[in-house]
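>>> A predicted structure for the sequence below; I have some questions about it.
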Amino acid sequence: MNPVFKEYGLKDLLPLKLDIPDEGCTRPNKNMYCFEAGEIRVNEQLVLTVMHTLMAREHNRVAKALAEVNPHWDDETLYQESRRINIAEIQHITYNEAGVLDEYVMGLMNQVAQAMDDSITQEVTNHLFKKVGARFGMDLVSFNMQRGREFGLPGYMEFRKFCGLPGAETFQELFGSMTNQTVRKYETIFEHPIDVDLWSGGVSERPLPGSMLGPTFACVIATQFSYSRRGDRFWFELPNQPSSFTPEQLVELRKARLSRVICDNTDIIDTVQLYPMVLPDHELNPRVPCRSGIIPSMDFSKWAEPAPFHNGNAKEFVSSFSYNPYLGKK
């Protein structure tokens, strides 16, 4: 980590990307660096950087807590178990909470997300990764559709069929599923509805009631979430595996909350709503103090292990008995 603000009593940032500094990083000059993380897209936009920073801090916080209950653990053991707990936290939060450094976290918690639609900001359609002095950058929308075509991804109509939704033989049949303006644009671009790319058709659908997504993407994402959980033999709740957590540890892991991660790993945030990805509401999602005890914390004593027996303390071990037939009474 990068303790650049340690002298001010602030928590660490991610380490700087000194090795291959231009990879995934737009630098105004050679004296400025982006952040290094386990995923190359950490510097693509600030919210990704914030989330990576939060979880890296959480990993180190967990490692310190484990070291307190297991002072005999070496660095590798602490790292691996902290990583395992970190993954379990992310899995639990992702699948159980509705769906970030201090000011940015506060902004994410208080600003309404934009509606899901087919209108894309020019910052990612014309200026993505734009170099200093250049007029234009790359186009994320084009990338999305290009990758789908290169991977041989079936089109929008095929996925509607997969999801049990009605298809369309004419563009007129799409009226009602998306705006009239979008349908008319499709008529000028494609010869047949079967030619529409999945990503384009999916983001163009009218959202389902109470959802940000239309029916096709709701189906695809829900299906993928189900497959990701059921197909993961390291899923944190899976029993009877060498990597399985104990029942007592699972009780603690299920206390994981994004609100707790935010409280424990930011510097100036002292209140947070129970579900940070949902706007605060006085009755349904109130903001509470981090130290109120309302947001649960994990008890790491459930990970405590006895120190291994060494020959050096054999005499102390033997003398702990009140009677030994070879030594007589204590």
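The structure has been received and is ready for your questions.
>>> Please make it C-alpha for all contacts and neighbour counts, starting now.
OK.
>>> For stretch 116-135, give me every contacting residue.
The contact list for stretch 116-135 (CA atoms under 8 Å, 6 or more residues apart in numbering) reads 26, 28, 44, 136-142, 200, 203-207, 212-213.
>>> Which parts of the stretch 1-150 of the chain are helices?
When assigned using DSSP state H, counting those that start in this stretch, the helices of the stretch 1-150 of the chain occupy the ranges 46-69, 75-96, 102-110, 122-125, 140-150.
>>> Out of the ones you listed, flag the one nearest P289.
helix 102-110 (13.9 Å; CA to CA).
>>> returning to what we had before: can you select the buried ones among the contacts of stretch 116-135 for me in PyMOL?
Of the contacts of stretch 116-135, the buried ones can be selected in PyMOL as follows, counting by 16 or more other CA atoms under 10 Å:
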select buried, resi 26+137+138+139+140+200+203+204+205+206+207+212+213
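>>> Could you measure from V105 over to T271?
Taking CA to CA, to the nearest Å as the measure, V105 falls 12 Å from T271.
>>> ok, now R257?
Distance of R257 to T271, given as CA to CA: 14 Å.
>>> between those two, who's got more neighbours?
Ranked by neighbour count (other CA atoms under 10 Å), R257 and T271 place R257 first, with 24 against 17.
>>> wait, doesn't the more buried one sit right on Y95?
No - the criterion here is CA atoms under 8 Å, and R257 misses it with Y95 at 11.1 Å.
>>> Export the helices of the stretch 1-150 of the chain as a markdown table, with columns for distance to E39.
Shown next, in a markdown table, are the helices of the stretch 1-150 of the chain (distance: least, CA to CA, whole Å):
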| stretch | distance to E39 |
| --- | --- |
| helix 46-69 | 9 |
| helix 75-96 | 15 |
| helix 102-110 | 20 |
| helix 122-125 | 20 |
| helix 140-150 | 18 |
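>>> got another, please set it beside the one above:
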Amino acid sequence: MVMAWGQFIDHDFIRTPISSGGLKMKGNGLPGRPTGCVIDQSPNDYCYHAGDERVNTVPSLGTTHIIFLRDHTRIANELTNINPMWTDEIIFQETRKIISAFNQQITYGEFLPVLLNEKLMKNYGLNNAPCHSDVYDETVNAATGNAFDVAVFRFGHTLIPHFQGLMNDDLVTIEKFKTETTFNRPFLIQKANGTNQYFMTRWMTVGPAGRMDRIFEKAILDLLFVDSNGDSFDLPSLNIQRGRDHGTPGYNDWRRWCNLPRATHFGSNAGGLVNHTPDNAMRLGNVYQDVDDIDLFAGGITETHIEGGGIGPTFACMLGRQFKNFKIGDRFWYEQPPQHLGGTGFTKGKYKKIRQL
């Protein structure tokens, strides 16, 4: 979401006006929101200002923004020293290009292989290339599919842990917070002159996460954004309702789209919900009157994982196709050769450095 809504794509409103090619910062972190902040905890606290308006929702999201912000500034400073004649605009655009390449390298090199097995990574052409590769196809639409947005990629909500925490240099947890107590509290990473940002990053890197299954933490079921009246939201139900509001076809329709067998009954045997355990199939049968009524999110999130992967076959198919389109439909994909589009690709040396991430 940093790349989709953050300051590195279309929302460069926190770009610094001075000639540095960098982005606005407050100390070593994100700038404060000039207006509209209603979650101050004390006079010294402030709301973050970023391309994603949810940057203050949970401290881990704010930390992610800060990581990319600092890296942008670091690279911009290095490019300025190496190329003193470059204009601010050139430095900014080159830095953004490098940051985008970092994100693509990490996503396709580390994130997707955890979700998809080796066979699917190969079938969809998602593995990072050892050298330059011209994969661009101008006939491919790289836009995000609606069903992917409102259902498939929200599988991550099952990974939300019960606690958020801070971890020191020795990877020892020094403080933990129940996740529901961290909503709209950016000051948790502003404390100690911002050093909590480092502690939060370590926790995010090696701390425990939830399992990708139908189980959700209470923090996002009954305790999400509790108001003064005790009313709250339920994130999984919001996901389902969003799919309905968008007119997203049901689970069975997407099974057919993926060339997977449609279910005709609520059993887990042949002709039924064959990628579900008997228990999960029964639970869906207790909620829906007909198998064709099963919502995509509910059906996908309850599937048994593919062998060697972290999601079920329906979500794996939809995710694989979407990320294939992201890759081959992107004319600025980072693996493109140097001469691509009049010299917009990375040189061999730069590409090698990016691949070392």
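Yes, it's here. Because the structure is a prediction, the values reported are computed rather than measured.
>>> what TM-score do we get after superposing?
The TM-score (TM-score structural alignment, normalised by the length of structure 1) is 0.67; 246 aligned residues with a CA RMSD of 2.4 Å.
>>> T182 of structure 1 matches what in structure 2?
Alignment note: T182 of structure 1 maps to N280 in structure 2; criterion TM-score structural alignment.
>>> quick check, that match in a helix?
Yes - according to DSSP: H, G, I helix; E, B strand; the rest coil, N280 of structure 2 belongs to a helix.
>>> count of residues packed around it?
By other CA under 10 Å, the residues close to N280 of structure 2 number 20.
>>> Next up, the contacts around it.
Residues counted as contacts of N280 of structure 2 (CA under 8 Å, 6+ apart) are 302-303.
>>> hmm, 10 Å instead?
By CA atoms under 10 Å, 6 or more residues apart in numbering, the contact list for N280 of structure 2 reads 214, 266-268, 273, 286, 299, 302-304.
>>> Go through those and name the one nearest N252 of structure 2.
So of those, ranked by how close each gets to N252 of structure 2 (CA to CA), first place is G299, at 8.4 Å.
>>> hang on, isn't the closest one packed against T314?
Yes - between G299 of structure 2 and T314 there is a contact at 8.7 Å, judged by CA atoms under 10 Å.
>>> Quick check: neighbours shared by those two?
251-252, 255, 275.
>>> And those, which is closest to F163 of structure 2?
Distance to F163 of structure 2 across the shared contacts of G299 and T314 of structure 2 (CA to CA) is lowest for N275, with 30.8 Å.
>>> who's in contact with the closest one?
So N275 of structure 2 contacts 260-261, 263, 268-269, 281, 299-300, 302-306, 312-314 (CA under 10 Å, 6+ apart).
>>> any shared contact partners between R257 and Y95 of structure 1?
By CA under 10 Å, 6+ apart, R257 of structure 1 and Y95 have no common neighbours.
>>> Pull out the buried residues from stretch 82-98 of structure 2.
Using 16+ other CA under 10 Å as the test for burial, stretch 82-98 of structure 2 gives 88, 91-92, 94-98.
>>> Closest one of these to H340 of structure 2?
K97 (14.2 Å).
>>> And that closest one? What does it align with in structure 1?
Mapped onto structure 1 by TM-score structural alignment, K97 of structure 2 lines up with R84.
>>> From C34 of structure 1, how far off is its match?
Applying CA to CA, the value for R84 of structure 1 to C34 of structure 1 is 27 Å.
>>> now I20 of structure 1
When I20 of structure 1 is compared with C34 of structure 1 (using CA to CA), they lie 10 Å apart.
>>> ok, S228 of structure 1 - contacts?
S228 of structure 1 makes contacts with 222, 235, as judged by CA under 10 Å, 6+ apart.
>>> could you redo the last one with a cut-off of 6 Å?
Residues counted as contacts of S228 of structure 1 (CA atoms under 6 Å, 6 or more residues apart in numbering): none.
>>> Show me what it lines up with in structure 2.
Using TM-score structural alignment as the criterion, S228 of structure 1 maps onto F326 of structure 2.
>>> and its match, helix, strand or coil?
Using three-state DSSP, the structure places F326 of structure 2 in helix.
>>> Then E175 of structure 2?
Of the three states, E175 of structure 2 takes strand under three-state DSSP.
>>> Quick one: residues contacting it.
Contacts were defined as CA under 6 Å, 6+ apart; by that measure E175 of structure 2 touches 165-166.
>>> So it versus W203 of structure 2, what's the distance?
Applying CA to CA, the value for E175 of structure 2 to W203 of structure 2 is 10 Å.
>>> One more: V150 of structure 2?
Distance of V150 of structure 2 to W203 of structure 2, given as CA to CA: 28 Å.
>>> tally of neighbours for R54 of structure 2?
With other CA under 10 Å as criterion, R54 of structure 2 counts 15.
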